[in-house]
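**Q** attaching a predicted model along with its sequence, questions to come.
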Amino acid sequence: MNFPLKVGVIGAGAMGADHVRTITTSVPAARVTAVFDPDTDRATAAAAPAQAAVLGAADELIASDQVDAVLIAAPDFTHAALALACLGAGKPVLCEKPLAVTAADALRVVEAEVSGGRRLLQVGFMRRYDPGFVDLRRTVTEGKIGDLRLIHAVHRNAANATNADDTGLITNSMVHELDVIPWLAASEITAIRVESPVQQGFRDPQLATIWLRNGVMASVEVFVNAGYGYDVRCEAVGTLGTVSLAAASPVSSRIAGVEGRVVRSDFVAHFADAYRVELGAWALAALAGTVTGPSAWDGYLAQAAAEAGVASLTSGQVVTVAPGERPSLY
């Protein structure tokens, strides 16, 4: 492919529009050449910073000779079909999480990529690019805290914006932790239990207990109506010490008799650096004909764990996660 990478963006909501801005201002290896969204006005507004073309359909964008690679930021239920279309066209694709709304559909994407014989797809688990998470993982893998025993994760939003029900809280929000915990522990999830102190209506918050193949255990709290802001925390506990994410706010203040740090209001601002690094790495890899980020298999594993978590929340039991054998492509 010629430099820079020509990117088509499907979906012009908050996430898609932010990706267009980030690529245009901060990713010299790529430029956005086309945008599609069913809402033409929204697509036009999102395309403006890049002076990109607004196309009339997703399949038109995928087939365009002005698009080298595709970024999927459309609603979750469209991800699997769009990813399959990109694989069929032989174009690199960055698909926002989740890869699919069911494990079966995610596995279909994996199988299509495997049958094609080469990796083209990356899943948008941007926490793997966040400087804090990267440093935390490096500290664990270098053995500085001894043998890893426990991981504690917290994921809170000020108010629910994307989760319509109990299932969505796991498959759309907790799915981030279901990817990052195995990445930190270098081991797959084998079982999960999900509970909530709320017994009627929307069960929020939820608390998961997770078991991994190497013996590490993890706890995950997801609370999407926490009220005060967007807050992500993670601590790894080892036999020689612990390591945890530092506060994300760059400054502290003393105003009106109160000392404190600002808590950001949304995930886009909180993970701005992660998105920038993720998009830059993806573009460079696509230009080189490779994929270096979270794979379709990683997306399938997270979705398989999420489905087990939904089953556990319903049954009150520990549910085994059994995704099957990893294909050699991954």
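**A** Structure received. These figures come from a predicted structure and were not determined experimentally.
**Q** CA only for contacts and neighbour counts going forward, please
**A** Will do.
**Q** stretch 136-149: how far from the chain's middle?
**A** With Cα atoms, centre = their mean, to the nearest Å as the basis, stretch 136-149 stands 23 Å off its chain's centre.
**Q** got the buried residues for it?
**A** Leu136, Arg137, Thr139, Val140, Thr141, Lys144, Ile145, Gly146, Leu148, Arg149 (16 or more other Cα atoms under 10 Å).
**Q** here's the one I want to compare it with:
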Amino acid sequence: MTATEVLPASPAAGAAPAELRVAVLGVGLMGADHVARLTRRVSGARVAVVTDAATERADQVAAEVPGCRVVPDPLAAIADPDVDAVVIATPGRFHEEQVLACIERGIPVLCEKPLTMDAASSLQIVRAEDAHTARTGRRLVQVGFMRRFDPEYAALRELVASGGLGEPLLVHCAHRNPAVPPGVTTESIVNDSVVHEVDVARFLLGEEIAAVTVLTPRSTRHAAEALSDPLLVLLETTGGRLVDVECFVSTGLAYEVRTEVVGEDGSAVIGLPHGPVRQSAGPGGAVRGTAVTPGFRERFGLAYDVEVQRWVDAARRGDVDGPGAWDGYAAQAVCAAGVEALRTGRRTEVRMESRGGTPS
């Protein structure tokens, strides 16, 4: 798909309003990408309003979108009568207030992860949306776990669900970044990187995570001071399956994400390099290999496009078609256990409430 192609809307969206007017809150790296996506590659929606703490950046983004206005206050943007739905790409500490404002107004919202900064406030959003659903029959909140929309992950989920591998027993995950910005901490590796594998495990296996163990092997010399990198995280599911996650954010090489499911009757792996095998001469001699994506946008660009198109289609139907508030809460509960396991060096059970409000 080229940058100018528009994804087709789903047939079910045919009877929906002609156009969804979207406010994008936060137009940094992710928000600006979403503005471009909604403007150039997604059908059935347009960006009506943008907001950002950096006013000059918001002005620059709005100037490139016909009919787009800057509303400096994100809560005012949510309340704007010309806004039908909201994409939240602001820093995580603002998400709780902004998502709750969307629920109060009764408009769909796609919130980039994390849903909120902790499990307790994420659960508050679950309860607020549950109350809205009880009154209206509609759900409003989708969380931006885009890997669910990646064709490889979707195919792997279908293979597991169909029984094509027999009962799944183990999942092996590798999540590697070439580098991370200054200020990243070991705890934020759990909250910002491992969180994707947490959602992947729940998505592929269809069950919750019951306990977390975090191991800290010898750190790479490329890691910032006081950063423990890589991490090895072991997730235990409620069904007795094990998921191991190697998270290595300072490889200095490229962006690599791989997942393998091992079942009773076979195994399947995704995320292997594609393209031709290349041989070339390097400083240390001949090199043979394939190209590896340099960053997450190259690896998951199509997943983001599909995610936002399906969100638009569902929002126009009055529906949610993706990971919801409960998935955001579950991920935060698991990451909280992961941070505790990191601090204590011990296996830590995940503390979650059930959908009905009792501990599980």
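**A** Alright, I've got the coordinates. Note that the structure is a prediction, hence the values are computed from the model and not measured.
**Q** TM-score of the superposition?
**A** The TM-score (TM-score structural alignment, normalised by the length of the first structure) is 0.95; 328 aligned residues with a Cα RMSD of 1.7 Å.
**Q** on that earlier part again, got the buried residues of stretch 136-149 of the first structure as JSON lines, with secondary structure columns?
**A** Output for those, formatted as JSON lines (DSSP: H, G, I helix; E, B strand; the rest coil):
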{"residue": "Leu136", "secondary structure": "helix"}
{"residue": "Arg137", "secondary structure": "helix"}
{"residue": "Thr139", "secondary structure": "helix"}
{"residue": "Val140", "secondary structure": "helix"}
{"residue": "Thr141", "secondary structure": "helix"}
{"residue": "Lys144", "secondary structure": "coil"}
{"residue": "Ile145", "secondary structure": "coil"}
{"residue": "Gly146", "secondary structure": "coil"}
{"residue": "Leu148", "secondary structure": "strand"}
{"residue": "Arg149", "secondary structure": "strand"}
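**Q** export those to a markdown table and append columns for distance to Ala191 of the first structure.
**A** Shown next, in a markdown table, are those (distance: Cα to Cα, whole Å):
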| residue | distance to Ala191 of the first structure |
| --- | --- |
| Leu136 | 24 |
| Arg137 | 22 |
| Thr139 | 26 |
| Val140 | 22 |
| Thr141 | 23 |
| Lys144 | 27 |
| Ile145 | 25 |
| Gly146 | 24 |
| Leu148 | 18 |
| Arg149 | 16 |
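**Q** closest to Val175 of the first structure out of those residues?
**A** Arg137 (18.3 Å; Cα to Cα).
**Q** look up the closest residue to that closest one, ignoring the ones flanking it.
**A** Counting by Cα to Cα, 6 or more residues apart in numbering, Leu184 is the residue found nearest to Arg137 of the first structure once chain neighbours are left out, at 5.4 Å.
**Q** show me what contacts the aligned residue in the second structure for the one you found?
**A** Alignment note (TM-score structural alignment): Leu184 of the first structure maps to Leu204 of the second structure. By Cα atoms under 8 Å, 6 or more residues apart in numbering, the contact set of Leu204 of the second structure is Leu156, Arg157, Val160, Ala161.
**Q** quick one: map the last one onto the first structure.
**A** Following TM-score structural alignment, the counterpart assigned to Ala161 of the second structure within the first structure is Thr141.
**Q** corresponding residue for Thr25 of the first structure in the second structure?
**A** In the second structure, the residue paired with Thr25 of the first structure according to TM-score structural alignment is Arg40.
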